[in-house]
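Novice: Let's see this in three dimensions:
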Amino acid sequence: LNVVLVLHLSLHMLLNPAVVQKPWKNSQGLFQDGDVIIGGLFPLHYQPPAIDHDFTQLPHYNPCTGLEYVPLQYIYAMVFALEEINHSTMLLPGIKLGYHIFDSCGRPPWALQSGLFLCLCVCVCVFQISYLSTCPCLSDRLQYPNFFRTIPSDIYQARAVAQVVIRFNWTWVGAVVANNNYGYMAVFQEEIQGAGVCLAFVETLQRENIISDARRAALTIQSSTARVILIFTWYTDVRELFLQLVTDRQFLASEAWSTSGDLVQNSVTSKVANGVLGVATRSSAIPGFESYLRRLHPIHHPDDEFLREFWEVEFGSPISTLKVTYNVYLAVYAAAHALHSLLCPIKDSSSENNISTCSSPKQIKATEISNKTGSLDCERCPLELWSNAKRTACIPRQLDFLAFNETLGITLTTAAVTGVTVTTVVFVVFLHYRHTPVVRANNSELSFLLLVSIKLCFLCSLVFIGRPSVWSCRFQQAAFGISFVLCVSCLKVKTIVVLAAFRSARPGAEALIRWFGPGQQRGSICLLTCIQIIICTIWLSLIPPVPRQDLGFQGSKVTLECAMVSVVGFCLILGYIGLLACTSLILAFFARKLPDNFNEAKLITFSMLIFCAVWVAFVPAYLSSPGKYTVAVEVFAILASSYGLLFCIFAPKCFIILLRPERNTKKYMMAR
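Specialist: This next block holds a predicted model:
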């Protein structure tokens, strides 16, 4: 078991989708092995290198520059606390805490890169404790159940600053805020409502454009009549703002910079910062920490790149305030006490002072089941089983497939049965009126065969529903492929008949229709369908789909599915159907303007457009759907395309036969 304690990783850094490709061995950090690894992220540098955005290669982030002394102090507060705990006989006795510390650079790409390095290094990210993340949004236990912090939410400092403004009767105030969630200006504005306080302006500073943003904010401050300026941002941003020589204003400081010793070291910023009024977090002395800092030397820590860089830049930098450093110290101890409760729950009455005994995490197996309450020795359930609610026994995992008795299965089954019923009704209507001009004019034999094939398409969708078996997995794709080829072949031949009939009406082309008479029509449909039958036979004989259990993640449902050992056969089935559909669409499109007494091409064109649209949309939906929803997508595509063919081709004819019988005459048809 390894534990990650991320001491500082702002919310906007977590949400940034940057891709990190930098090798682990080239990363800069501070490392110490141990039984439990504590991870730390600190904004140690503030100047990112230039990034190549020409998108000609994978992103590569070089180390940042511009060492910050205060975050360096935070790092050694963490190391100091860990060394104290490792020497303690009361807290985690027998457990050695190690650390992996990285620089986040205070920027999303570098912070995400360092966070990924931590995960690669210690494998498991159990919880996070922040010493500096003050966003109120992080208090939401539903969204962030594993996030904790040793610094108050911004809500409290926003309310405090608002009360200061109201107390001093400052009614005209300007504001400069960070372009993120820090500061929570909404709370400040709520607090000053009704108190006679108005905001003259609100300027934002973005870390990536801090120089230009600071210059713009400085110009706004100087040109404004507001004499009181509230600044909610990080101390390095304030430093850039004050370097613009913003004078003759009363500044209200947030806790991030109100006590920053960094601002008084520069003659320009110290002059501007003189007389600042602000809020600060509570702090306390860390016994022995100042002496520890003064003893640090690169000779004794040859692998410490951060310390070596500090000594190279400046020797003997003065120690600034410990207010945030103390939060880091508290965060490490909070993690240690949590680990103590986890690893040292048993009191040893035989030992002196009744000290807790700890179990090394290398020995606390995955906690799955145990028949003893509070036992440290647990057994992992097999993949096909999972633990019960009390974690005392392994029980079979729930099977998941597209069943007839669930809502989705019932809906699809109802749609399929309805389609079969409607197709049967249309077939009976056409059979009863088979001698009428509307039925005869559009090749009644092919119409009946087309209705049979559409009915088969509706029926084949039912094979996909239910528990997968060897028989159903083999039959469903074959039934689907052959039914739709038969259907599209009928439409293709119908369109060819329309074209042949029109061409044969021209002088000298009387024999054309005889070359494509009823025998040739049946033979063409049989040939086109036989090709699909051959494809299905070869596929199902060599590498057919087989029922398979997808175990997924431990503790999830077991998905029963028909797994395709090879997708080549399925792609050939779909490709052949698509080829016939496209050629039918092209032929119908060319024949759409032929005389109406022969022409069924307009209806075929529209039906083929719907058909093609459904199956083009099917491919990405099928590939991206998980588990049983993959089957549901295919069933939906079958039903949608079948209904499209049925209604587009046969609904206008049934309308004339049943509701407009006066149009169903030879005289009327010839007049058209």
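
Novice: going forward, measure contacts between C-alpha atoms and count neighbours the same way
Specialist: Fine.

Novice: Which residue lies closest in space to residue 158, excluding its sequence neighbours?
Specialist: Distance criterion Cα to Cα, 6 or more residues apart in numbering; nearest residue to residue 158, sequence neighbours excluded, is residue 188 at 5.0 Å.

Novice: ok, now residue 489?
Specialist: residue 525 (5.5 Å).

Novice: Would you mark the buried spots in the longest helix belonging to the chain?
Specialist: When the chain is parsed with DSSP state H, its longest helix is helix 470-504. For helix 470-504, a neighbour-count test (16 or more other Cα atoms under 10 Å) marks 472-504 as buried.

Novice: One more sequence to fold, the one below, so I can look at both together:
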Amino acid sequence: MKKLMKTFLNHRAKEDPYNLPWTARQLLDGIPSSVCSDPCPKGYRRAAIQGQKICCFDCLPCSEGEILNPNDDSECLKCPEDKWPDSRKEECLPKLIQFLSYEETLGSALACISVLFCLLTYSVFCLFIIKRKTPIVKANNRDLSYLLLISLMFGFMCSLAFIGRPNRIMCMIRQVMFAVIFSLCVSTILAKTITVVMIFSATNPDSKLKKLVGLRIPIYIVPVCTMVQVILCIVWLTTDAPFAEFNMEAEIGIIVIECNEGSRVLFASVLGYMGLLASVSLFVAFLARKLPDTFNETKFIAFSMLVFASVWVTFIPAYLSTKGKQTVAVEIFAILSSSAGCLFCIFSPKCYTILLHPEMNSKENITGRNTRNREKRF
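Specialist: From the prediction side, this is the model:
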């Protein structure tokens, strides 16, 4: 076979001696090939085989985040922290910068949902202003209802601060705004719940809470509870405020710009205080759920606080298990869903009565129901 191959190559060499491959010339000249291993492909380095000749080697891929040394194909070089190898591992390219922006589908969708819920809350607020003289709006302190609707509007809008490229100012604003607004919202719900309890106590001559009605305690609950959260936020901002940072390790080949909470102890204190307010509101509303209130205010408040607490309890594992911009999306979703839960649970029954059953929104109807409730009780 080898003899036939040489005869064929000799014939080719006579016809076209300058177009003969170099390996064929080696075969004709009797020079053996010194290559026992093929050259390594791009992105692979040469690794000598122990006990073998230098021309025999293995090809090992460069590790993650490394490229082949252009001056020495037996070693790989690690890319800088802000760069990542290309697909062939020949060059270090700048990493992609990622954050939740308005230009992408997820960011724009969350922004649209926030605006729509804000407009819906504003519509309910306008409806309550128009029907401010009706019994269902007057019930359980209409001023607190106005304040709750305004805080919910700001709650929906504060989620917009979480969308866009983070910087130091925005990181401080978004966290403080979120904490203060939700503390105002929950403290208002707590004040509404205590108002229901005190109103019922005023109609019951045997109640020990009747003496507290004249003190107008619900008026002081909102500013005092909110001021405590404001003080916590001031301490947080002056000692170790949130700041923007470049997270190189969240996702492979991507730089995630995110907000670092700064002091985790103060951040946990802010969230813990908000959770304490929600727990107290849920506890008081649950105890008062069977009071003979015409519009079942305490039942709706208890259910809204149950939804609120459920959202934020499930938020914690979801927040810890996500990375990159999905973490911000989870936080925005928790803000929107908890605010929407409070809006629908507390105000949708009242809007239903005002718009679809106006005959129930009368003083005579309320008086008749209260009378029947008192007769049943006694």
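
Novice: quick one on the thing from earlier: what residue in structure 2 is paired with the residue nearest to residue 489 of structure 1?
Specialist: Following TM-score structural alignment, the counterpart assigned to residue 525 of structure 1 within structure 2 is residue 222.

Novice: And that match, how close does it get to residue 214 of structure 2?
Specialist: 17 Å (Cα to Cα, to the nearest Å).

Novice: Could you do residue 363 of structure 2 as well?
Specialist: 24 Å.

Novice: okay, those two: which has more neighbours?
Specialist: For residue 363 of structure 2 versus residue 214, the count of surrounding residues by other Cα atoms under 10 Å is larger for residue 363: 13 against 9.

Novice: corresponding residue for that one in structure 1?
Specialist: In structure 1, residue 363 of structure 2 lands on residue 666 (TM-score structural alignment).

Novice: any idea how far the nearest residue to that match once chain neighbours are set aside is from residue 477 of structure 1?
Specialist: Leaving aside its chain neighbours, residue 666 of structure 1 sits nearest to residue 437 (5.7 Å; criterion: Cα to Cα, 6+ apart). Distance, residue 437 of structure 1 to residue 477 of structure 1, using Cα to Cα: 38 Å.

Novice: Okay, helices next: where are they in structure 2?
Specialist: With DSSP H as the criterion, structure 2 has helices at 2-15, 22-29, 105-130, 135-138, 142-158, 168-203, 217-240, 264-287, 297-321, 325-356, 363-377.

Novice: could you dump those helices to JSON lines with distance to residue 74 of structure 2?
Specialist: What follows is the helices of structure 2, written out as JSON lines (distance: least, Cα to Cα, whole Å):
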{"stretch": "helix 2-15", "distance to residue 74 of structure 2": "36"}
{"stretch": "helix 22-29", "distance to residue 74 of structure 2": "26"}
{"stretch": "helix 105-130", "distance to residue 74 of structure 2": "45"}
{"stretch": "helix 135-138", "distance to residue 74 of structure 2": "80"}
{"stretch": "helix 142-158", "distance to residue 74 of structure 2": "55"}
{"stretch": "helix 168-203", "distance to residue 74 of structure 2": "45"}
{"stretch": "helix 217-240", "distance to residue 74 of structure 2": "48"}
{"stretch": "helix 264-287", "distance to residue 74 of structure 2": "46"}
{"stretch": "helix 297-321", "distance to residue 74 of structure 2": "40"}
{"stretch": "helix 325-356", "distance to residue 74 of structure 2": "39"}
{"stretch": "helix 363-377", "distance to residue 74 of structure 2": "88"}
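
Novice: what about those helices, which gets the closest to residue 96 of structure 2?
Specialist: Distance to residue 96 of structure 2, taken as Cα to Cα, is lowest for helix 325-356 among those, at 13.0 Å.

Novice: tell me what the closest one is packed against?
Specialist: helix 105-130, helix 142-158, helix 297-321 (3 or more Cα pairs under 8 Å, 6 or more residues apart in numbering; DSSP states H and E).
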